[in-house]
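Engineer: coordinates for the following, if possible.
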Amino acid sequence: MIELRTPAEIEQMKPAGAFVAQVLTTVREAATVGVDLLRLDAIAAEMIRKAGAKSTYVDYHPSFGAMPFGKVICTSVNDAVLHGLPHAYRLKDGDLLTLDFACEVDGWVADSAVSFVVGTPREADLTIIETTERALDAAIAAAQPGGRMGDVSAAIGEVCHAAGYSVNLDFGGHGVGRTMHGDPHVPNDGRAGRGVHLRPGLVFAIEPWLMETTDRIFTDPDGWTLRSADGSRAAHSEHTIAITEDGPLILTARDSLVE
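Structural biologist: Model prediction:
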């Protein structure tokens, strides 16, 4: 069921968005060569504890997960694109890392993701990261009151296809509110003018993700991490937004934070 939030409720969601942005910024700063993924998860967990917030990941066990996730942040490295389960791995120079984090603050949830290169970047990595960021920006710009969800999906697909990437539709964006995942689904490709009406009060996450030379994925033996079928690298960008009378409001914006 799609729920519309009142202006007062959207105001109440802002602290969750700001906290998610703060955690991603802090963990990104800590993600240097030689740092273990479990250390990054511990940093996020400590921030959750100090803030009196609640992890939406630890007990999360959807049908596609082998067991409850058990950690508080997703850390997807190189050919891992989604749901990267933190494990004992020390980051190496040139690793492409995606951090995906959702959390509940005062009963409201926000969700966001960022990809970046640790140490020395490859040009192809920078290109795929930049493409997901441009696709996210285009999708947010298309999320106007009175429009349709297809406008958002089409904006993502247009950017990704123009850059030469194929798009996987198995996972996409989703409604956000009292829980991490809800209606509506936000596909990463589609036709403008179709789908759910974008009405003020609608809150959802937009999350374009791409793999360098494939659109096929498989699940890692850890039961959670999704990897590219051909071993090519991947990137993922995400924000939680609210549709308002004045246009889209980015609840997880990191612009005001030092990255």
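Engineer: make it CA atoms for all contacts and neighbour counts henceforth
Structural biologist: Fine.
Engineer: residues in contact with His83?
Structural biologist: Going by C-alpha atoms under 8 Å, 6 or more residues apart in numbering, His83 touches 74-76, 100, 224-226.
Engineer: an error on my part: the question was meant for Val176.
Structural biologist: Counting by C-alpha under 8 Å, 6+ apart, Val176 makes contact with 109-111, 182-183, 203-205, 240.
Engineer: reformat the contacts of His83 as CSV; add distance to Val167.
Structural biologist: What follows is the contacts of His83, written out as CSV (distance: C-alpha to C-alpha, whole Å):
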residue, distance to Val167
Cys74, 21
Thr75, 21
Ser76, 18
Asp100, 19
Trp224, 20
Thr225, 18
Leu226, 15
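Engineer: just the ones in helices from those, please.
Structural biologist: Using DSSP state H to define helices, no part of the contacts of His83 is located there.
Engineer: all helices for this protein, in order.
Structural biologist: Secondary structure of the chain by DSSP H: the helices cover 7-30, 37-51, 123-142, 149-162.
Engineer: ok so, going back, let me know the closest of the contacts of His83 to Gln22.
Structural biologist: Asp100 (12.6 Å; C-alpha to C-alpha).
Engineer: you'd agree the closest one is up against Ser112?
Structural biologist: Yes - at 5.9 Å, Asp100 and Ser112 qualify as touching, with contact defined as C-alpha atoms under 8 Å.
Engineer: contacting residues for Ile243?
Structural biologist: 143-145, 198-203, 249.
Engineer: ok, now how distant is it from Pro200?
Structural biologist: To Pro200, Ile243 is 5 Å away according to C-alpha to C-alpha, to the nearest Å.
Engineer: what touches both of the two?
Structural biologist: Common neighbours of Ile243 and Pro200, counting by C-alpha under 8 Å, 6+ apart, are Pro145.
Engineer: go ahead and confirm Cys74 touches Leu85.
Structural biologist: Yes - Cys74 is within contact range of Leu85, at 5.7 Å (criterion: C-alpha under 8 Å).
Engineer: and this one, so I can compare the two:
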Amino acid sequence: MMKLKSASEIDKMHQAGKLLAACHRELRQRIKPGVSTMELNDFVEQFLNKYGATPEQKGYMGYPYATCASVNDVICHGMPTPNKLTDGDIVTIDMVVNLDGWLADSAWSYPVGQINPEAQQLLQVTQEALNQGIGLAKVGNRIGDIAHAIQTFVEGQGYAVVKDFCGHGIGQEMHEDPEVPHFGEPHQGPELEEGMVLTIEPMVNVGTDQLYIDDDGWTARTLDGQLSAQYEHTLAITHEGPVILTSQDIE
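Structural biologist: Reported below is the predicted structural model:
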């Protein structure tokens, strides 16, 4: 069942989102060759604790870390490791912030040092796919309108959108209704209503959309070993249009 949020509840989620965005801005300065994803994970946990927040995914279904850190061919749910990032890598850092019982969720893909044009194009297409979806997150539209816009854009650019994972409602629980797929037909699915808060989080692959899960039970990789990227925002549906609660722009 969908849980509509009041203006005051959305404001509480926005406060969590602002803290999450500030953490991502700090990560931009720290992601470089020679840094490990475990070091980045530890920084995130310390940053959140400093401001009275906690990493919601730590302990979720046994997941042991404050972040998901997905490098190169990892689509999502990559576990932080002591391995050093190298020049030319791309890495996605995904985190869910709990501030006073209200959540915000955002993933962002970053270049490590100097990346090649193929990787840079993938990042640009994936971020624009997110923007395309957000642009249709309006009262009266349907989830399928968001999904179709993302799929049409991504495939039109010659990439594959991952179908095995989706966005979701969010509030005081990490995963609420509705599910928000990134592929589908327009005018289908739940209608968007004022007070809904959800994530849009397209994962885009250079090659096939097929994947496999590592033995750790979490890490999802592209089946063909090619690159994958992801961008995600948490947003509120309002009569004035979508409000991005995890915007990294300085407010």
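Engineer: follow-up on the earlier one: looking at the contacts of His83 of structure 1, which one is closest to Ile128 of structure 1?
Structural biologist: Ile128 of structure 1 lies nearest to Ser76 out of the contacts of His83 of structure 1, by C-alpha to C-alpha, at 14.7 Å.
Engineer: structure 2: which residue goes with the closest one?
Structural biologist: Using TM-score structural alignment as the criterion, Ser76 of structure 1 maps onto Ser70 of structure 2.
Engineer: correct me if wrong: its match contacts Leu85.
Structural biologist: No - at 11.0 Å, Ser70 of structure 2 does not count as touching Leu85 under the criterion of C-alpha under 8 Å.
Engineer: so which of these two has more stuff around it?
Structural biologist: Counted by other C-alpha atoms under 10 Å, Ser70 of structure 2 and Leu85 do not tie: Ser70 has more neighbours, with 26 against 20.
Engineer: ok, the more buried one - contacts?
Structural biologist: For Ser70 of structure 2, the contact set (C-alpha under 8 Å, 6+ apart) comprises 76-80, 91-93, 219.
Engineer: 6 Å - rerun?
Structural biologist: 76, 78, 91-92 (C-alpha atoms under 6 Å, 6 or more residues apart in numbering).
Engineer: returning to what we had before: make JSON lines out of the helices of structure 1 and add distance to Asp220 of structure 1.
Structural biologist: Formatted as JSON lines, the helices of structure 1 follow (distance: least, C-alpha to C-alpha, whole Å):
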{"stretch": "helix 7-30", "distance to Asp220 of structure 1": "24"}
{"stretch": "helix 37-51", "distance to Asp220 of structure 1": "16"}
{"stretch": "helix 123-142", "distance to Asp220 of structure 1": "22"}
{"stretch": "helix 149-162", "distance to Asp220 of structure 1": "25"}
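Engineer: and these, which is most packed in?
Structural biologist: Among these, judged by mean count of other C-alpha atoms under 10 Å, the one packed with the most neighbours on average is helix 149-162 (a mean of 23).
Engineer: what is the corresponding segment of structure 2 for that one?
Structural biologist: Under TM-score structural alignment, the match for helix 149-162 of structure 1 in structure 2 covers residues 143-156.
Engineer: pull the distance from the matching stretch to the chain's centre.
Structural biologist: With C-alpha atoms, centre = their mean, to the nearest Å as the basis, stretch 143-156 of structure 2 stands 16 Å off its chain's centre.
Engineer: what lines up against Ala104 of structure 2 once you look at structure 1?
Structural biologist: By TM-score structural alignment, Ala104 of structure 2 lines up with Ala110.
Engineer: wait, that match sits on Pro15?
Structural biologist: No - using C-alpha atoms under 6 Å, Ala110 of structure 1 is not in contact with Pro15, being 9.0 Å away.
Engineer: can you pull out the strands in structure 1?
Structural biologist: 54-55, 74-77, 80-82, 96-105, 108-117, 173-175, 182-186, 203-206, 209-211, 217-219, 226-228, 234-236, 239-244, 247-250 (DSSP state E).
Engineer: please name whichever of the ones you listed is nearest to Ala162 of structure 1.
Structural biologist: Among these, the nearest to Ala162 of structure 1 by C-alpha to C-alpha is strand 209-211 (12.9 Å).
Engineer: so where in structure 2 does that closest one end up aligned?
Structural biologist: With TM-score structural alignment as the criterion, strand 209-211 of structure 1 aligns to 203-205.
Engineer: if we look at that stretch, which residues are touching it?
Structural biologist: Residues outside stretch 203-205 of structure 2 that contact it (C-alpha under 6 Å, 6+ apart) are 159-162, 227-230.
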